[in-house]
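[1] sequence-free structure coming up:
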């Protein structure tokens, strides 16, 4: 396999990546995974060179489509195209598509009685499918829900050495859920590709050696801490930039750029700016005439479609509705900002720009026992498209005690009660420097979570919102 270097070769099936790939890995068939759906020139070059091309991807397909020998992409809907393989229903990420391809090949190999196919156990790769599906933020419905459910079972019952080491170094408590994948494991795996090369993460997932996996997991943990610091520095600058210029009525899409920002983390920064301003956000950077960047969106705004609408101003682009990447000449950034905001004015209604916290039910503190938690557990796996249920509790007497957690005390842990029940632990991530309310008559909105430590199970609450009787 060959993984393009995002800093030197760019994203996806670029001509430079192809040249380097063929130089180190000569081949007659090239399978492009998670890229290629808009790589018209690259595919034409490969086929003219006598190389068969298979594209396995879930990103936006360009108007002028590449013509590989086989095209596997759920977004292809033209049923008259005999070169396309169609996937209907909920969108699979490329890890899910790869699993489907492997499944089909194993089935065909067994039917043809080819050697080795009967011995291949497809269940052994289910953990990788779960990792990829959760990390790529596709909806956990239909096939995705099934794939993640079985993959999670394998991660918890028989983790491969690399995952076992990563779980240990990230101090992740069992059982591992989609939450731990999204916030503990995936960031460390992604840190390698964001700052250096993704090969370290690949080696970790492929090795059978506990010693090598421990070494690689520690390397990824160090890289992740470095990534967090770089990301935090850029985030502070981007936030200040956005705060100074933001117009609630005119800025439907934020486009922020600065020379020297690390392009490997701008997508994460974009996610944080979306959280703060609730606007689709694109962060760009570079050190020459061409800037690269990533964008994140809000519900109801298709970012990939917006970039396609502005394609005349871009060098290249790709992605899906909630996340996308692009390259642009610096001289075109201001024009692009105006163009994408004009497109947004035609496609976003005002109600879509107001973040909504959907509450499933109001309950009492006394309802929160282990039986209640067991009922919630049956709805898992939670994620995009199948969110964890959200509850409201009113008239809590007070915050009993609290303490700050994490670097610089950016997280808050506190305990609540209603004067009748025992104290209950609440975690608020990224609380920041906001004052801790001490008044009575609190109302909180939260997701219940089951925490298990050394065989002891207890319910804790992940805080989503909090108000006092004065509405603060």
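    Happy to help now that I have it. Since we're looking at a predicted model, the values are computed, not measured.
[2] from here on, just use CA atoms for contacts and neighbour counts.
    Noted.
[3] right, and the helix or strand after the longest helix along the chain?
    Among the segments of the chain that qualify as a helix by DSSP state H, the longest is helix 210-245. Per DSSP states H and E, helix 210-245 leads on to strand 254-257 as the next helix or strand towards the C-terminus.
[4] next helix or strand past that next one?
    Immediately after strand 254-257, counting by DSSP H and E, sits helix 266-277.
[5] which strands or helices does the next helix or strand after that next one pack on?
    Using DSSP H and E, the next helix or strand after helix 266-277 towards the C-terminus is strand 281-285. Contact here means 3 or more CA pairs under 8 Å, 6 or more residues apart in numbering; DSSP states H and E; on that basis strand 281-285 packs against strand 254-257, helix 266-277, strand 290-296.
[6] ok, and what's touching strand 281-285?
    253-263, 266-267, 269-271, 273-274, 291-297 (CA atoms under 8 Å, 6 or more residues apart in numbering).
[7] repeat the analysis, applying 7 Å as the threshold.
    253-261, 263, 266, 270, 273-274, 291-297 (CA atoms under 7 Å, 6 or more residues apart in numbering).
[8] stretch 412-424 too?
    So stretch 412-424 is contacted by 366, 396-405, 425-429, 431, 460 (CA under 7 Å, 6+ apart).
[9] next: stretch 338-349.
    Under CA under 7 Å, 6+ apart, the answer for stretch 338-349 is 251-253, 301, 306, 310.
[10] and residue 450, what is it in contact with?
    373, 457-460.
[11] adding another structure so you can compare the two:
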């Protein structure tokens, strides 16, 4: 599939000024300027994050109310239920908050609750509230959910149960009647940083409670490994407080993680220092698999377990869930691809809607993402769940999926989501009508260029500028994530040396030169681009910088993303 190359513009004057003060590579300075790092002081904060730069938690709207309600519950010996979602953000939030409250309160008055994905669904559940009522809980602290649970929180109030909501999802105009709502995205919340994940909001509440009780910061900084895991998995912007928390959390993951994370690292077979990428692709899927395939409570149990042998046993359960998840997701993806590839009408659509009654509900979101990568168009995967059809939807960059689903609401029982992803449900007899309407809506509203994947390129660079010093500075830009991605470069008028070759029929091992400098590189799944090299003509190359270890030697290599013949 051809891709659009979007080479970001360079602010020449700001880049020159930054280079003058930093004395580093001009291409890197242009990248930093584009990321808002346009002065020596900002660069200092960026390259040397500090926990002292975290904002005062009491700047967050309702923080005082939340602390007052928790402390009064403790003084009155009321039971507290820590409630969270079944994904990585939810389970890490619950594990850290539950442990912290047990430090300041008698643990026999504290429990945690994770709703079952299939029996209770996403977020606050009636079953969870009923459990709280039956067991005499007076206060529920919800993490990574609750901002939209207006009716359920009102129901809890009729049972004499108060709620403190810690959430980061976009609030509606009407808010639940909770004692306190901690969410920096509220219109009247003046907290300086708006992009915390659910675990990050919980961390701020722990910070505020620690300040109230005069507790040493070590008693909540010890959960930074869980906070960093949530930040990585929830794909929130790697800026501001998120970057500080992830930076120090990653340090903790690599030096002194909790027994649960240590066990997941062991099962993941990671021998070297972890990056955020390792957390996203090795640790997070195993945590998420618990909720996808079974019960996410065991993810929380893993994080709060202190005994290393017991933690390893729990981690093995998650590891097993993940293996089952991979097998299930692989099978369903293959079936979905066959459905599309064998149907000329589906192939030529601007959207994808596929449905099979037997598909596992826990992985249809992953399958939707895989189909979106393959065909690059708005995609919905549907399966049967009891008497109704449930679906998961994924969009392409720049297209408002939620609005498209909303336009098809006459065929739906329910739906929810945001710009890039959504969930929906309908009666089985409405599947065909919905698929046709969704295609009509997408075809009428999507701009043609949005159906071509875009590669955002940070800077134009010459091979002569690439050296160990440049790579070392790039490494100091970590942790990478949204709005602070690993720098992507383009090098123009590159030539093949004649030594490049296809590896395992899928990948390309590059040996290429520009002027008099030669680099090796690896291009995964780029075998179909090998013909560009065979022309013996100059080509342009998009890549990131990486290291290759071989026979005890470490050398810089290019990780090739795309290439095309040079236009000049």
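    Now that the structure is in, tell me what you want to look at. All figures in this text were calculated on a predicted structure; none of them were measured in a lab.
[12] so which of the contacts of stretch 412-424 of the first structure are in strands?
    396, 398-405, 425-428, 460 (DSSP state E).
[13] hang on, residue 542 of the second structure packs against residue 493?
    No: with contact defined as CA atoms under 7 Å, residue 542 of the second structure does not reach residue 493; the gap is 11.6 Å.
[14] which one's more surrounded, those two?
    residue 542 (22 against 18; other CA atoms under 10 Å).
[15] look up how far residue 549 of the second structure lies from that one.
    22 Å (CA to CA, to the nearest Å).
[16] most surrounded residue in the contacts of stretch 338-349 of the first structure?
    Going by other CA under 10 Å, residue 253 tops those with 26 neighbours.
[17] which residues does it contact?
    279-281, 341.
[18] picking up where we left off before, as a markdown table, the contacts of stretch 338-349 of the first structure with distance to residue 4 of the first structure would be great.
    Converted to a markdown table, the contacts of stretch 338-349 of the first structure look like this (distance: CA to CA, whole Å):
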| residue | distance to residue 4 of the first structure |
| --- | --- |
| 251 | 35 |
| 252 | 33 |
| 253 | 30 |
| 301 | 29 |
| 306 | 26 |
| 310 | 26 |
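[19] and the two most separated of these?
    251 and 310 (16.6 Å; CA to CA).
[20] which positions within stretch 320-330 of the first structure qualify as buried?
    Buried residues in stretch 320-330 of the first structure, defined by neighbour count with 16 or more other CA atoms under 10 Å: 320-330.
[21] quick check: end-to-end length of stretch 451-467 of the second structure?
    36 Å.
[22] who touches that stretch?
    In contact with stretch 451-467 of the second structure (CA under 7 Å, 6+ apart) are residues 3-8, 27, 31, 376-377, 487-491, 514, 517.
[23] same thing with stretch 300-315 of the first structure?
    By CA under 7 Å, 6+ apart, stretch 300-315 of the first structure touches 60, 297, 317-324, 327-328, 332, 336, 339-340, 343, 348, 352.
[24] mind checking which of these are in helices?
    Per DSSP H, the contacts of stretch 300-315 of the first structure map to helices at 336, 339-340, 343.
[25] quick one: which of those residues is nearest residue 246 of the first structure?
    Of these, the one sitting nearest to residue 246 of the first structure (CA to CA) turns out to be residue 340, at 15.5 Å.
[26] picking that back up, could I get the ones in helices among the contacts of stretch 300-315 of the first structure as a markdown table with distance to residue 123 of the first structure and neighbour count?
    Below are those laid out as a markdown table (distance: CA to CA, whole Å; neighbours: other CA atoms under 10 Å):
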| residue | distance to residue 123 of the first structure | neighbour count |
| --- | --- | --- |
| 336 | 46 | 21 |
| 339 | 47 | 17 |
| 340 | 44 | 20 |
| 343 | 45 | 17 |
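[27] for these, which one is nearest residue 120 of the first structure?
    residue 340 (48.5 Å).
[28] all helices for the stretch 101-250 of the first structure, in order.
    126-135, 142-157, 161-169, 178-180, 186-195, 199-206, 210-245 (DSSP state H, counting those that start in this stretch).
[29] aligned partner of residue 132 of the first structure in the second structure?
    Aligned by TM-score structural alignment, residue 132 of the first structure pairs with residue 230 of the second structure.
[30] just residue 354 of the first structure next, same as before
    Match for residue 354 of the first structure (TM-score structural alignment): residue 452.
[31] any idea how far that match is from residue 445 of the second structure?
    From residue 452 of the second structure to residue 445 of the second structure the distance is 15 Å (CA to CA).
[32] and residue 267 of the second structure, by the same measure?
    Distance from residue 267 of the second structure to residue 445 of the second structure, by CA to CA: 46 Å.
[33] do residue 101 of the second structure as well
    Taken as CA to CA, the span from residue 101 of the second structure to residue 445 of the second structure is 50 Å.
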